[in-house]
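Asker: Here's a sequence, model it:
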Amino acid sequence: MTHPQFRVSLLALSVAMLLSAPALAQTATPANGQAAKEQDIERLEIRGIAASNKQNLNNKRFSEQVVDTITAEDLGKLPDVTITDTLQRIPGVQIRRSAGEGSTVNVRGMPQVTTLLNGEQFLSAGSLTTVQPDFTDIPSALIAGIDVLKSPMANVLSGGISGTLDLKTWRPLDLKPGSTFAFNTELTRGSLSKENDGKVSLFGGYKSDDEKFAAVMTLSYDQNNLANYLNGAILNAMEVIGENEKDKRDFNGDKDNNDTFFTQRYYGVMDRTTERDRIGANASVQYVLSDTLTLTADLFHTQMDDADRKQGLMVDSARGNNWAYSDKFIPRADGPLGGNIYTVSEALYQVRRVSAYSESLTNDRESTNVNLQLDFDNKDNFSGSVRYLRGDASRDHTENVAHAYVTSGAQHGLMRNVGNGVEPVNPRGYGPADIPVQFSRGGKYISLSYPQGFAQDIKRTNLVSTYSENNFHEEATLDVLRADGKYAFELGDIQSVSFGLRTAKRDVERDTFILVAPFKTGNLAADVMWKDSGASLGDTNGDGVANVARGDLTLGRAWYFDELPAGWVHQVNGFGPASSDSFYLINPKALDNPFESQNQLYPGNKKLSDPAKSYGVTQTDHSAYLKLDLDGEIASLPYQANIGAQYIKTDLEILQNLVGSARPCSLCTAAIKAGEELINRDDDTVLPSANLRLDLSDELILRAAYGKTMTNLDFSKLAGGVSVGRTRAGDVLAKEYGVSPDLLVAVSGRQNGNPQLEPWRSTNYNLGLEWYYDSASLVSVGLFRMNIDSFIEKGQVMKGLPDIDGVVRREVPVDTEINGKGGTVKGVEVTWQQSFDFLPGIWSGLGTTLNYTYAPSDSANKDVYGAILPIQDNSENSGNAVLWYEKDGLQLRVAANYRSDRLDSLAIPLGKGVVPIWTQSTVYVDASASYDLFDHSSVYLQVSNLTGEFENNYAQWRDHVIYQNVYEKRWTLGWRSRF
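Answerer: Next up, the predicted model:
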């Protein structure tokens, strides 16, 4: 059925098709019998803000489901610097930042978001174990557009609880005949890093005159040095002082030792930088084999090497015994012992340990995804496609730490003995008296002020401890074969039926390891991870007692800063905006290669696998879908709808290690692998869906949607090692099982990952009203609700574990992750987009986009006062305000993004619940300007984080900020040409 008020134009239909992937899993296609109003926009001729915004509205208006879209404003030019920065402009989308750059995405408060590439799954090296990639891996120049799908549809690959992101690359057959080239170069400088960074991207395309063959290639390279300062809590080590007998205190002076003090043990101001080198390549070839057949081949390659480096002074509260306060304690809540829970914001900190801490975390990531596709269209009533996809990806991760002492170590009893008697671990260090440090969290930045001249002598700082742990190599493969078909006919309101079959297999293997070096002290020898000059292998003098004071030898040597290898030590002048202090520190760049740096100090390092954090998972999916497309009238009002269901059968094969006793070294974190366990499980799921679009008038559209969604778990939540806690059987168990009373039997366990965890599941509802009162303007309101079955939380399961002789005799409690009680996310999205092209003169170039999302949520967790906490990382309020101008070759834009306070993580039990760590509300402002100097060239200036916004993270109380992520303003000057 057709409707006279909508005139179908071939151009509008082509534009909508070209913005979608060729597969029949496309989502932003025109509804049957509907069409866009006449457009002057062709796919690769979209240039500028106004044209891009019009195309985005066109895609949304004629979509089969609830969707928002983003279209590149030119070849290789998304509206913002990164993919994630662009996505945050969409209503209901919230992002997390890594070193100031957008990295991961939430849709309507949930991070369980599937990301597709041209309508299908792909592998991203930044997150091999999950379905959502880390977008820092993907250069924005490779992407032509993005669909944010907020309601499920039967022919769209399942995987997102709250939504699905579909990244789209350039299609060769969309080109005009002949050659098309584009070139882009940028120079970027950070306000704090003071580094000159660069980016270059190239686009080349060709289409034959007979329009039967076409090819495109995009290449991108960029290097960035990002300032990412850290103030406050350096390591995650919160403490509650006063909960046990030896720590009971009278903090408020009422002579009752029943008060509780909540604090963070490690504080500091850290110089933290992130260096990223990104390479991206995308190539696509299309060939029209006949009037009915088209062949497409795609290659999508990304590679990123990054290093997160941290250096600074860190103070240690050592169980709170060394706090001397310059003001009163702040009472917060009723304490567990009958007194109060206290915190403090200003203090004179009598520090027992001051450390010079340096750390380097590196990642080498690489992924390649290949797509081969054959599309069929008989130009009548049947069309279809067959696709095969292959993905290969790997990631190498290292962590390397150097922990030096500025204080002597005598303040807290850390001593060493290398055969010359007992002495402090850093004999030249400051002490033995505690060091007075003024601590304050009352200003804009957390600050620590040291005594004048402190830590200025390079010869007084000693590298006491160094180690490399949590290193891993992981690799993955993905194979997908799918067939889709669509048959058009008219049977009442039913216009067509879509159907498809799909099979996919994903393999992931992770090997986690530490680095150990051989040590020998006295009569003992062992491989050691923590090369610590204050640690001992044990009873080295043979008196039966391990005690340094009684003569036991410690390992390691005194590495004073003036004795370290060349290039290791440098002087840091200033720690971002929070501190202008100058200290000698180990350059974290010297730690980038753990093998090389560890061997320079302690030769003979080797890898030692950590079975508790190593695993293998194979997931095989078989799925089928059926979707009916309807077109008709309801009470004389035109409607379009689709109803259908997707069936998914998932088979999991999980290889999990059994962890035995500790290795013969108390200074190693990796225990012995005692065996393997292969777990096989399967799951069957049916996901129904329905989408309705009702045309109340030519401009007013009512949408409603219902669907069930599912997201498979991160593989790291499913797999890992199982460690067994054992004790002597005793008489009772010996009698019950007929074993010796001295047999060590399993009594408990700990499991990294739970193979029996159920996937995330939710039932979703959408209801919206959209008013397109002209071709470039929109007012819309959307209501949504997600009923989420369960959340993943810490808990216990019963599991049969082997006794020391390898026999499983009973089930014991095992600490692991479990499916806990679910929750609800519901809310409203409001959008206003307006082009002021009706204004006179220069004012006709103005336009704006405003959107707001209200999304309250609840979970099963409670805070210190017993109040229900929301879902982690969900902001109840978020919004965007964008003002743009485009006229006579000049383009200007200012965009602000707001997020209200969000729950970052859960800390330790306290009061009536658990201490929540919140991130305070933020407003990030970006701006850009460009000018067309010639017909095909433009110069532009972009400023990200214009106001220097940063993140305050507080524990329970908004004024109790425990750490800050301080990001920088970044300026980019660029040149873009196309011909």
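
Asker: all contacts plus neighbour counts: C-alpha atoms, from now on.
Answerer: Will do.

Asker: For burial, what's the neighbour tally of Gly242?
Answerer: A count of nearby residues for Gly242, using other Cα atoms under 10 Å, gives 24.

Asker: Another for comparison:
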Amino acid sequence: MARIRAHRNNRYATTFNKSLVALTILSALHGANAQEQDDQEKAASNEEEVVEKIEVKGIRGNLLNAQNLKRYSDTVVDAITADDIGTLPDRSVLEAIQRLPGVSIERFAGPDDPDHFSVEGSGAIIRGMTQTRSEFNGRDSFTANSGRGLSFQDVSPELMGGVDIYKNQTADMIEGGIGGTVSLRTRKPFDSEGRVIAFGGDYSYGDVAEKGSPTFSGLYSDRIDLAEKGEIGFLVNYANSQLYGESHGIQSDAYVQTYARDIAGAEAFTGADNNGTVWMPNASNLLKKFDDRKREGFASTLQWENEDETLLATMQYIRSDASLSWHEQAVKYQGGYYNLDNRRTRALEGTEFEFDDDGLFGSGTMVQGVDGWRAADGNNDRVIRSWESGGRPQFGYPYQFDSRVKQTDTLVEDLSFNLEWMATDALELEADVQYIKAKTRDDDVVLHTAAFAGQAYDVTGNTPTMTLIEPYFGYRDANPDVYAEGNYPGFTGDPAGDSNYFQDPTSYFLRSAMDHWERSEGDSFATRLDATYHLDSDGIFTSVQSGVRYAKREQTVRSTSYNWGPLGPEYSSAAPAGWLDTIPVDASNFELVDWSDFHGGGIANIPGNQTIHATEAYVRSIIAGARPYMTAGGSWEPYPDRPGVDDKYGIFTPGEVNLTTEENKAIYLRVNFEGTGDLRYSGNIGLRYVQLDRQADGAVTFPDLVPDFMPPEALQGAPLTAEIVTDWLNDQINAGNYADIEEAIEAEENRWIGDQRNYLSDAERNFGNDAEERLSAETDFDMLLPSFNLKIEVADDLITRFAFSKAVALPDMSDIRNRATLGTESIQAIR
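Answerer: You can find the predicted model right below:
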């Protein structure tokens, strides 16, 4: 009976060129003539035969190995081997596969997050398409988040035996990759001839982060001959790595189209009708991110094969435990965008903007040019309005100084069992069972301090440059006598004046915060049965393959939105902003962040080189349950503090918990063929049928139309109107409770007057009760996926391929979750 591995390599048998076949025949004839003499010599000698073996290793050996995989594959494949990953200076699987043609990787933290760089990349793009599929050893794999596939950056490259990139489908492949399929292969004990013991380690140093970190891995593999009971092999592989990274980014705020009129420097674009436009940003932003990535991987394999090599059993367990913690410090413009005819950004008095020939902004000093409201009452000593003593017609914008901490932990465990049986010389059967369990945890909190500033921005060079400028643009320092009367914190009595504006705590206030949380898990059970029948006919068809597959995946995604809220904002009439020198928060919770080495220097220019941010420890304390100080103008409610959250984590409401269940049933037929004439060719044609049943459980969230501030009891029970409120205010003034209308409206106990929801009808408020109603939806569909692959050996060293297939990409879990949120929009009517 034929052996399993012999049949496994059967498709390679006809690929040798004619010269090799002729040489083999000649050698066989010579061996027959000399056989008798050789037997006599062997009988006369008991000396052990010594065979000298020459093995090619290193980069050339890697290329030969990968080239053979590509040459003998059933479809269009590019591959790298374990030696390739170890040889190339790459820190992740993603970085290794980007060296293959047609493969690129996402350099940002995600395709929808261009604000944050990823040190190791975040996703594979094959032939320009992100709709790729990931697998471990030919089986589906995934990370338990809002996506569908595996996060490659969470996988230790030291565990890999190789990576194959399939750029076309065959009928036996699991559906799901339009751009292609990334198949990760782990090592097995029967891949080696005997015992293998290997250890490796390296040390990575980030020159920007100025920190180093180690990586080490170990592998033990052995095979034991059990005589008539066959052979057993086992392998264990462990890898542990840590990587520190730091990335710097400068970005233009959104370019907005605006009328050129009244913009200094844009006169050439006003047009004959005075309606010409230019494109320009309001400002620019600076970002520094510090990454700490830890990754631990473990893989084990147990194999057994019977004595005549017709039965092979393989059990594998793979565990990948990864965490990524990053801390970001940023300087961000917060002045708003506005529309075509309402731009507040102007050039500093006495200067003008520069534009290119197409009307795109090139450089200039940007200020808040509108002579109007800048901050609410109570902040006049720090944010002076133009009509007040010492006021200026131009002033800085509010800028936000972020301190953000994001902690992401992922765990993937994969257990599988595979059985291959060569039932007859022609029939090969294979059964496979797999179970996956995955978990994801994500904590994301940011605290924002804020101050007022202007900036000079220049995008005409190779790298944009930004200079942050204190909001008075040198006027107070040049005219101190104007501010001799009164007390201006940070300026009055300070010999440094405004030269240390960005290092002075009196310039900053605790403005806002934002939080986001995720706790997701998923599991999958899959089984498949495949049969291959090898044909011995003289025709072109060599074998027929058929199989069935069943998979059930359940995934629960618990994920909040991003919850921004004010802490001590400058715009609230309820209280002054939360200036750092006035709020009861320990000064040790804030720190000076140095920007002098940003991009190596010369890109970010800040007087004194430092700005004030919340410390990383302070932000982490918020994650742990502490709460920041809020003024009366603050209203941030962290997600864990809401009523109605779940008992398990104490974070999520029912509308933020989505359970998706998918059942996948597939059957396929594939026919392999080859020709050995003058023009050698081989290939396959097949058809795959897939049926998918999906159930998505979620919720619909109704709008929050419940008033935050209720009117006096006498006015409750009916919707308010302007007439009712006016009559009530006049009664209060006549009773002597308030001096006038303005005092009555601004009184803290009368904040209900400005709450628009008090003016809605009972029916409207009953509809918008901020409730969540559970929903469940079911859907099913089927797909018929044909495939055709042809390889033609044009010459001994030249192969051409033609491939055709119909593929499908299933949507991410975030796109199919059953969740709807009904919102509201305020419409201001003027009568």
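
Asker: Overlay them and tell me the TM-score.
Answerer: With the length set by TM-score structural alignment, normalised by the length of structure 2, the two chains reach a TM-score of 0.69; 639 aligned residues with a Cα RMSD of 3.9 Å.

Asker: To which residue of structure 2 is Phe934 of structure 1 aligned?
Answerer: Taking TM-score structural alignment, Phe934 of structure 1 has no aligned residue in structure 2.

Asker: dump the residue contacts of the residue most central in space within structure 1.
Answerer: Residue closest to the mean C-alpha point of structure 1, counted by Cα atoms, centre = their mean, is Thr104 at 4.3 Å. By Cα atoms under 8 Å, 6 or more residues apart in numbering, Thr104 of structure 1 lies in contact with 84, 95-97, 111, 132-135.

Asker: Next step: those restricted to strands.
Answerer: 95-97 (DSSP state E).

Asker: Which one (most neighbours) among those residues?
Answerer: Result: Ile95 is most packed of those (other Cα under 10 Å), 23 neighbours.

Asker: Give me the distance between the residue nearest to that residue when sequence neighbours are not counted and Asn228 of structure 1.
Answerer: Using Cα to Cα, 6 or more residues apart in numbering and skipping the chain neighbours, the partner closest in space to Ile95 of structure 1 is Val105 (4.5 Å). Taking Cα to Cα, to the nearest Å as the measure, Val105 of structure 1 falls 20 Å from Asn228 of structure 1.

Asker: Could you do Ser579 of structure 1 as well?
Answerer: Separation of Ser579 of structure 1 from Asn228 of structure 1 (Cα to Cα): 14 Å.

Asker: okay, those two: which has more neighbours?
Answerer: Ranked by neighbour count (other Cα under 10 Å), Ser579 of structure 1 and Asn228 place Asn228 first, with 25 against 18.

Asker: Residue in structure 2 paired with that one?
Answerer: So, by TM-score structural alignment, Asn228 of structure 1 is matched to Ser247.

Asker: What range does whichever strand or helix holds Asn787 of structure 1 cover in structure 2?
Answerer: Asn787 of structure 1 belongs to strand 777-788 when elements are defined using DSSP states H and E. Against structure 2, there is no aligned range for strand 777-788 of structure 1 (TM-score structural alignment).

Asker: My reading is that Tyr618 of structure 2 lies in a strand. Confirm?
Answerer: No. Counting by DSSP: H, G, I helix; E, B strand; the rest coil, one finds Tyr618 of structure 2 to be helix, located in no strand.

Asker: That one is in contact with Ala587, isn't it?
Answerer: No. Using Cα atoms under 8 Å, Tyr618 of structure 2 is not in contact with Ala587; the gap is 10.7 Å.

Asker: Which one of these two is surrounded by more residues?
Answerer: Tyr618 (19 against 12).

Asker: State the distance from that one to Gly138 of structure 2.
Answerer: Separation of Tyr618 of structure 2 from Gly138 of structure 2 (Cα to Cα) stands at 46 Å.

Asker: And Phe190 of structure 2, by the same measure?
Answerer: According to Cα to Cα, Phe190 of structure 2 stands 17 Å off from Gly138 of structure 2.

Asker: Neighbour count: those two, which is higher?
Answerer: Of the pair Phe190 of structure 2 and Gly138, Phe190 is the one with more neighbours under other Cα under 10 Å, namely 22 against 14.

Asker: gap between the more buried one and Arg5 of structure 2?
Answerer: Distance of Phe190 of structure 2 to Arg5 of structure 2, computed by Cα to Cα: 11 Å.
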